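**Student:** Sequence plus the predicted model coming up.
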Amino acid sequence: MDRRAILFHGTSANPDVVWLPWLRRRLLERGYAVDVPHYPGLNVEDIATFLPKVLADHTFDTSTVLVGHSGGAALLLAILEHIDTRVDQAFLVAGYWTQPNVESEPVLQDEYDWAAIRAHVRDLYFINSREDPYGCDDKQGRAMFERLGGTQIIRDDGHFGDIDQPFESFELLDRLID
């Protein structure tokens, strides 16, 4: 079965920031087909109209690995809820499911069907930091973990990359992806 990974950037970002290019290269070297789409509308457009566009752009199956950073991780919750199949792994890096700060968060749904999300992923990881400048912290990760199970990893790595936080590689994430 051909392994495929889809990497989702965060809010106001693009596929060429933080560790995304590095992880793309690593996964390509390991034989994955890798898609790193650019979604300027992420966390700008309301999830109700944005999500159908994302779902139409990709195919998901049991050989798919999903990785999302920040707003891209929040997007993964909606994707996992609304797909009609099960993916292999999903990694929510600096993810969140409730308003993490005072900024508008159109990527968030008002509520989530946690059972549907859990049913659509074999192996689920939440990777958060204790200190995240945007509030995408270990408490957000813990709340999702308590609803979904999986694996929670707590680090002291800020937002895992940002304008003022170079984070050009992510060895831990590379090791966790089957």
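**Tutor:** Now that the structure is in, tell me what you want to look at.

**Student:** use CA for all of it now, contacts and neighbours both
**Tutor:** Will do.

**Student:** Would you check that V93 makes contact with N128?
**Tutor:** Yes: V93 is within contact range of N128, at 6.1 Å (criterion: C-alpha atoms under 8 Å).

**Student:** quick one: which of the two has more around it?
**Tutor:** Neighbour count, other C-alpha atoms under 10 Å: between V93 and N128, N128 has more, with 30 against 27.

**Student:** next up, a second structure to put side by side with the first:
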Amino acid sequence: MARRAIVVHGTGGHPDNVWYPWLADRLTARGYAVERPHLPRLNVEPVAETLPRFLAAHPLDGDTVLVGHSGGAALLLAVLEHAPARVAQAVLVAGYATPPNDADEPVLQDTYDWDRIRAHAGDLVFVNSVRDPYGCDATQGRALLDRLGGTLVVRDDGHFGDWDQPYDEFPLLERLVL
């Protein structure tokens, strides 16, 4: 079976923004079947509403690689906790598990079963920035690493793309994906 990648955009994002199309093209060239779902209610509606739709629309298995950015990375924590199977890899870019700022974060669960997430995650990679305008910074990445193990990569690249931060390519991320 061919390896699949699911690239999940962040809060208020779109699958055609920042590096998502570029990464999809690069992974497709490597033989991946790539999905870039559009989740317009991500981090607007409670994760308990988003999660079952995501899991129903995107079957997960040992050939699946999950890549999430910001709110999409936070969603992937819940996806991994409730996944029916272990995935090959999860790469969380500007990820977080606790509120990174004073905004509402309905994408976060109140609690997480870290052992279950670890059991379903395969290879875990966290990519965070020293400084992030939303607080999805290296401190958040370190907290995820401490809870889940894996690899933490710390850069000084802001939010790795946003409405005011062009980030059309992300070569490091491509190298990190299995």
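**Tutor:** That came in fine, so what should we check first? Here the structure is a predicted model, which means the values were calculated and not measured.

**Student:** residue contacts, P52 of structure 2?
**Tutor:** By C-alpha atoms under 8 Å, 6 or more residues apart in numbering, the contact set of P52 of structure 2 is empty.

**Student:** center of structure 1 - which residue?
**Tutor:** Structure 1 has G68 as the residue nearest its centroid, 1.9 Å off, counting by C-alpha atoms, centre = their mean.

**Student:** for it, what are its contacts?
**Tutor:** 7-10, 74-76, 91-93, 95.

**Student:** What span of structure 2 is whichever helix or strand it is part of aligned with?
**Tutor:** In this structure, G68 of structure 1 sits in strand 64-69 according to DSSP states H and E. Matched against structure 2 by TM-score structural alignment, strand 64-69 of structure 1 falls on residues 64-69.

**Student:** The matching stretch vs structure 1 - mean distance after superposition?
**Tutor:** Once fitted to structure 1, stretch 64-69 of structure 2 is off its aligned match by 0.2 Å on average (mean C-alpha distance after the TM-score superposition for structure 1).

**Student:** What segments of structure 2 are helices?
**Tutor:** Remark: helices of structure 2, listed N- to C-terminal, are 20-29, 47-57, 71-82, 114-121, 138-148, 171-176; assignment by DSSP state H.

**Student:** Let me know the angle separating the second one from helix 71-82.
**Tutor:** Going back to what we said before, that points to helix 47-57 of structure 2. 70 degrees (axes from the mean of the first three to the mean of the last three C-alpha atoms, to 10 degrees).

**Student:** same deal with the fourth one?
**Tutor:** Using the same axes, to 10 degrees, the inter-axis angle of helix 114-121 of structure 2 relative to helix 71-82 is 100 degrees.

**Student:** Just the residues contacting helix 114-121 of structure 2, thanks.
**Tutor:** 77-78, 80-83, 85-90, 147-149.
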